[in-house]
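Peer 1: pasting the structure only:
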């Protein structure tokens, strides 16, 4: 028996640190680490010790004998990954670098936000100093951020990562001030005066703006998901939210597929109580580099849905080594017109960027820029149909909430250099001000990515306060 890592792996790397066989790859520092969706366990080297199971914060590791039929694909992927690895190169054994400690003197750190990025930052600071004093400012009444409010109840492994907050936030060196907004109840200037370091960990939760007609039938993805998940948790039944049977989702990331999955499970219906019968997902990205993961599309494909893919002319091969490319190729080969044998048809359209929404004959009509051609066109399917919809759900990404004196980049993240926030005027680092998480990287990367992100930012704090 060996163990298998499933698609909701957070890539936090805790499993690598406890594996006695060094059989989990790729590790941070190996070339494939940034490219893979999840880590892999070598079935030939695994000795069934289960240390990785206990260490995994997302509960994403199972014995191969306990896999469901749907999960078998991850065991197959592990075998393929290590077969390819054996023919290309030997796995590199990486030795984790020993983190540099903070100075021996007391240091006071303020952290803005109490989501997963803040949690990893608190852990990193506590591990590097016995005299650090940390104050966390959180605008809501609880910690956890999107991990608490926007993760589907279906993803229990990810949701239970909230338990990682228990130990660091209970440490006597940490104080948490809930219901406190930086810029309102407390100013950024006062924080910079009172603390040796201020770390912005407030995330990127403001939806990207797209010009749209003022209408109640344009919804933000985060609002839709929160409403659907709250209803499921409360047991109140489906959310009657959308105007009619056709919905367009603008954006092609995991959030877009999560909404489609939620609709397929009949957790979102029309205001009249009828099911949604057609979902069109409009992705700006190319079919050769989709913004969603294999596991997100695989989960959707296991439901009662007909999936079709319009690649926008981009060729994707079934013989690709990438499991996501192979899955997309299978749907594209079946033709872009949905067969409509299932209760719900889901159409994935790549290479289209929505720039405006207008109403037409009582329905929503999308104006777009065709990325490949560079010219403005009406959004059309491969069959030549103009896409109209009863409702539109915006899932085109997030930007940071602006803070006084803090510059944002074009991708909506805080302008920074390796975690040091830079001045919007001089471009030089602002003394004592740092950033971590989505606020640092832009709205991308999973929960586990915050661990390495926090370590880099704390490295900057150590260097500046040595």
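Peer 2: Ah, there it is. These figures come from a predicted structure and were not determined experimentally.
Peer 1: every contact and neighbour count from this point should use C-alpha atoms.
Peer 2: Noted.
Peer 1: now do the SS call for residue 297.
Peer 2: helix (DSSP: H, G, I helix; E, B strand; the rest coil).
Peer 1: do you know how far the spatially most central residue of the chain is from residue 220?
Peer 2: Note on the chain: the residue nearest the mean C-alpha position is residue 446, at 4.4 Å, using C-alpha atoms, centre = their mean. Counting by C-alpha to C-alpha, to the nearest Å, the gap between residue 446 and residue 220 amounts to 20 Å.
Peer 1: over to residue 77?
Peer 2: Residue 77 is 34 Å from residue 220, where distance means C-alpha to C-alpha.
Peer 1: same question for residue 324.
Peer 2: Residue 324 is 27 Å from residue 220, where distance means C-alpha to C-alpha.
Peer 1: neighbour-wise, which of these two wins?
Peer 2: Each of residue 324 and residue 220 has its neighbours counted (other C-alpha atoms under 10 Å); residue 324 has more, 22 against 18.
Peer 1: the more buried one contacts residue 292, correct?
Peer 2: No: contact between residue 324 and residue 292 fails when scored by C-alpha atoms under 8 Å: they sit 9.1 Å apart.
Peer 1: buried ones in stretch 256-271?
Peer 2: Neighbour-count burial for stretch 256-271 flags 256-270 (criterion: 16 or more other C-alpha atoms under 10 Å).
Peer 1: what's the answer for stretch 456-466, then?
Peer 2: With burial defined by 16+ other C-alpha under 10 Å, the residues of stretch 456-466 counted as buried are 456, 457, 458, 459, 460, 461, 462.
Peer 1: which ones among those residues are found in helices?
Peer 2: Counting by DSSP state H, those place 456, 457, 458, 459, 460, 461, 462 in helices.
Peer 1: and here's the other structure:
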């Protein structure tokens, strides 16, 4: 009898909240079903950020116990974070993980609340009052600056913004990069840098997946024929993986442009290298050797090692980048611990575009949450945010913007295990009843914030697939948040 009353009360709360927020009757019954399943005594967890870290954390929690209810809050109306907005368009297989995330979002004990800006629409403290545990998994949306004169000139972009432009991130839709130059310099030698280089040089038929139509048209008119990928250290410290390097070396109609002098003595070190580093280095050495035999390709790319940016040089108009001045470095130490030290020499490289791929950084979300400004992460111990109770973190905001999706998966599983340990040990007090999404939805409704549910996201998804078919693509992403909301709530 008591459970029936609880279910009835849940239904009443759901109907009231949905009525206030104008959600369709279909979503009312979806929410009723999920609320009813959550009325028994359970751990109520809120996850902030519906990217890979958030979904993997939710997945592990839901699979580990049947008495956990998870709510995912996302700033945008659409889920999946960097899987949607960060993975290169010619890597569609990587995005298959969205199928797993969709299964998680449709789980009876999981709900998605899009269009909610935590820190603005609702505070972290308010979430803590409504949930037994809050997991911050909101990623790294900030750019690391080069810190050199001229980096604000036209023609200088962050890799984050450039990737966001061709992947349809709403805040980057107006970027309109000028691709009328022949040479592009990319600063940084990680996988993101190679993603950008590959997109700039790839044949369009390779890219015609979910890349935005505006980006596809800009790349079709592009005059870029040469890309230099610059790093401050040497070949033995290059940060990309062998898969990404091999893709660059196999690009059609593109030859490598390496400096043989950068590889002097490198062959002698191979026997002492760990296997992954050895294979990567052998592939670069092979590319240097074969580069001499390639003559017919129209496009070129190559690494430039032991170089650091000193200044972006303007053209005659004083407003647009025309070259970059690089300091010539030498290495002190060896291996991953080797440090780049300037020699006092500089060289200028003419280029019409410079893309900085030196890293993302997380930003503070709420004044009540501790934040390490120097490391740009949440200070934590195994995912427990420092000096707080019931507050956790996973993904890039926990460890910094490193690794691939599998790295994020393992990291998020670790955070979920930490949270479950605290549940089992009594650190999280489950004897205290928490209102969960019922309280937060009512709060958001009173503030005029209308959420996007997962079924409403699926309406956006359907519309994007329909538009993609018109252009012969699997998807054409909506680029405007207002348009997303209009489709979701239609």
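Peer 2: Great, that's in hand. These figures come from a predicted structure and were not determined experimentally.
Peer 1: could you give the number of residues near the equivalent of residue 107 of the first structure over in the second structure?
Peer 2: Using TM-score structural alignment, the partner of residue 107 of the first structure in the second structure is residue 43. Neighbour count for residue 43 of the second structure, taken as other C-alpha under 10 Å: 27.
Peer 1: enumerate every residue touching residue 43 of the second structure.
Peer 2: 67, 68, 69, 132, 133, 423, 430 (C-alpha atoms under 8 Å, 6 or more residues apart in numbering).
Peer 1: residue 459 of the first structure matches what in the second structure?
Peer 2: Mapped onto the second structure by TM-score structural alignment, residue 459 of the first structure lines up with residue 417.
Peer 1: next one: its match from residue 127 of the second structure, what distance?
Peer 2: Taking C-alpha to C-alpha as the measure, residue 417 of the second structure falls 21 Å from residue 127 of the second structure.
Peer 1: with residue 241 of the second structure instead?
Peer 2: To residue 127 of the second structure, residue 241 of the second structure is 39 Å away according to C-alpha to C-alpha.
Peer 1: where along the stretch 151-300 of the second structure do the strands fall?
Peer 2: Under the criterion DSSP state E, counting those that start in this stretch, the stretch 151-300 of the second structure contains strands at 156-158, 183-187, 226-230, 254-256, 299-304.
Peer 1: export those to TSV and tack on distance to residue 108 of the second structure?
Peer 2: Putting the strands of the stretch 151-300 of the second structure into TSV (distance: least, C-alpha to C-alpha, whole Å) gives the following:
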stretch	distance to residue 108 of the second structure
strand 156-158	40
strand 183-187	45
strand 226-230	47
strand 254-256	50
strand 299-304	50
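Peer 1: so for residue 290 of the second structure, which of the ones you listed sits nearest?
Peer 2: Among those, strand 254-256 comes nearest to residue 290 of the second structure, with 8.4 Å by C-alpha to C-alpha.
Peer 1: ok, and what's touching the closest one?
Peer 2: Contact with strand 254-256 of the second structure is made by 201, 249, 287-288, 291, 294-295, 297-302, as judged by C-alpha under 8 Å, 6+ apart.
Peer 1: change it to 7 Å
Peer 2: Residues outside strand 254-256 of the second structure that contact it (C-alpha atoms under 7 Å, 6 or more residues apart in numbering) are 249, 287, 291, 294, 297, 298, 299, 300, 301, 302.
Peer 1: can you count the residues close to the fourth one?
Peer 2: As a burial measure, residue 294 of the second structure scores 13 neighbours (other C-alpha under 10 Å).
Peer 1: now the aligned partner of residue 421 of the first structure in the second structure, nearest residue through space, not along the chain?
Peer 2: Mapped onto the second structure by TM-score structural alignment, residue 421 of the first structure lines up with residue 385. Spatial nearest neighbour of residue 385 of the second structure, excluding adjacent residues (C-alpha to C-alpha, 6 or more residues apart in numbering): residue 392 at 5.1 Å.
Peer 1: have a look at how far, on average, the helix or strand hosting the one you found is from the first structure.
Peer 2: Per DSSP states H and E, residue 392 of the second structure falls inside strand 391-393. Its aligned residues in the first structure lie a mean 1.1 Å from strand 391-393 of the second structure after superposition (mean C-alpha distance after the TM-score superposition for the first structure).
Peer 1: and that strand, what does it pack against?
Peer 2: Applying 3 or more C-alpha pairs under 7 Å, 6 or more residues apart in numbering; DSSP states H and E, we find strand 391-393 of the second structure packed against strand 133-136, strand 384-385.
Peer 1: pick the most deeply packed of these.
Peer 2: Compared across these, strand 133-136 shows the largest average neighbour count, a mean of 26 (mean count of other C-alpha atoms under 10 Å).
Peer 1: which part of the first structure matches the very next helix or strand once past that strand?
Peer 2: Sequence order places strand 142-143 as the next helix or strand after strand 133-136 of the second structure, per DSSP H and E. Aligned using TM-score structural alignment, strand 142-143 of the second structure spans residues 206-207 in the first structure.
Peer 1: alright, that wraps it up for me.
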